[in-house]
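Participant: This is the structure alone, sequence omitted:
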């Protein structure tokens, strides 16, 4: 998958993997990769700036914790983040339906 294919959708993807509960940054990357069947193998340079941006927007709350003896920033979805995720899902459903309707072959070659 082309890296620019997720542009505009990364926030929703991150919010979605945090819906199940708090995760640290690398665990978010792993969850995205796992849930996408390995297709989304996003670099830290893509995910961490998005996490900081989502935290500044109050869609996530972050806290330092020790995981396996290492200090890590753990992110949790906020109430506003849950609301934003619901909106992202609605937008995605509408967008994917429109794109599907346009890309689907038309019988008889009609426009």
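Facilitator: Now that the structure is in, tell me what you want to look at. These figures come from a predicted structure and were not determined experimentally. Numbers count the residues shown, from 1 in each chain.
Participant: contacts, neighbours, all on C-alpha from now
Facilitator: Will do.
Participant: Could you give the separation of stretch 94-108 from the chain centroid?
Facilitator: 24 Å (Cα atoms, centre = their mean, to the nearest Å).
Participant: hmm, who's touching the top helix by length along the chain?
Facilitator: Using DSSP state H to define each element, the chain has its longest helix at helix 79-103. Here helix 79-103 makes contact (Cα atoms under 8 Å, 6 or more residues apart in numbering) with 12, 15-16, 19, 58-60.
Participant: In strands, which of those residues fall?
Facilitator: When DSSP state E defines the strands, the subset of those inside them is residue 60.
Participant: and the comparison structure, right after this:
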């Protein structure tokens, strides 16, 4: 029987997502230019509801500074203030292609370990005694 801390599953998911969130955003932008809240909606629809706008905007800003995305303003369809949209640059497309390759390799290797090994708790060795000698 395993004991899981409350919220440990969400915490693990959050840590995994943090490692690939930039690739997820680049992939969403590759589909079409998007504005901030559209990322949250698309991620939530894909089952990644742990992401808030507060974590997306700083990442988008870093990606823009790195030259992976470019932004532009366009009128809001609801008649409000213009929205800031993000689109991929050539460097962003190259980063996405490379990141997808790395992700596929990593996911395949991790899946191999997680699915091809068996849990044999009987094989866990008891702790070695310390300080004693055997004769």
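Facilitator: Looks like it arrived, so ask away. Note that the structure is predicted; figures quoted are calculated from it, not measured.
Participant: Can you lay out the contacts of helix 79-103 of the first structure as JSON lines showing neighbour count and distance to residue 2 of the first structure?
Facilitator: What follows is those, written out as JSON lines (neighbours: other Cα atoms under 10 Å; distance: Cα to Cα, whole Å):
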{"residue": "12", "neighbour count": "19", "distance to residue 2 of the first structure": "18"}
{"residue": "15", "neighbour count": "25", "distance to residue 2 of the first structure": "21"}
{"residue": "16", "neighbour count": "21", "distance to residue 2 of the first structure": "21"}
{"residue": "19", "neighbour count": "15", "distance to residue 2 of the first structure": "26"}
{"residue": "58", "neighbour count": "15", "distance to residue 2 of the first structure": "29"}
{"residue": "59", "neighbour count": "22", "distance to residue 2 of the first structure": "27"}
{"residue": "60", "neighbour count": "24", "distance to residue 2 of the first structure": "27"}
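Participant: nearest to residue 106 of the first structure, of the contacts of helix 79-103 of the first structure?
Facilitator: Nearest to residue 106 of the first structure out of the contacts of helix 79-103 of the first structure is residue 12 (Cα to Cα; 31.1 Å).
Participant: quick one: contacts for the residue mapped onto the closest one from the second structure?
Facilitator: Applying TM-score structural alignment, one finds that residue 12 of the first structure aligns to residue 23 in the second structure. With contact set as Cα under 8 Å, 6+ apart, residue 23 of the second structure has these partners: 96, 99-100.
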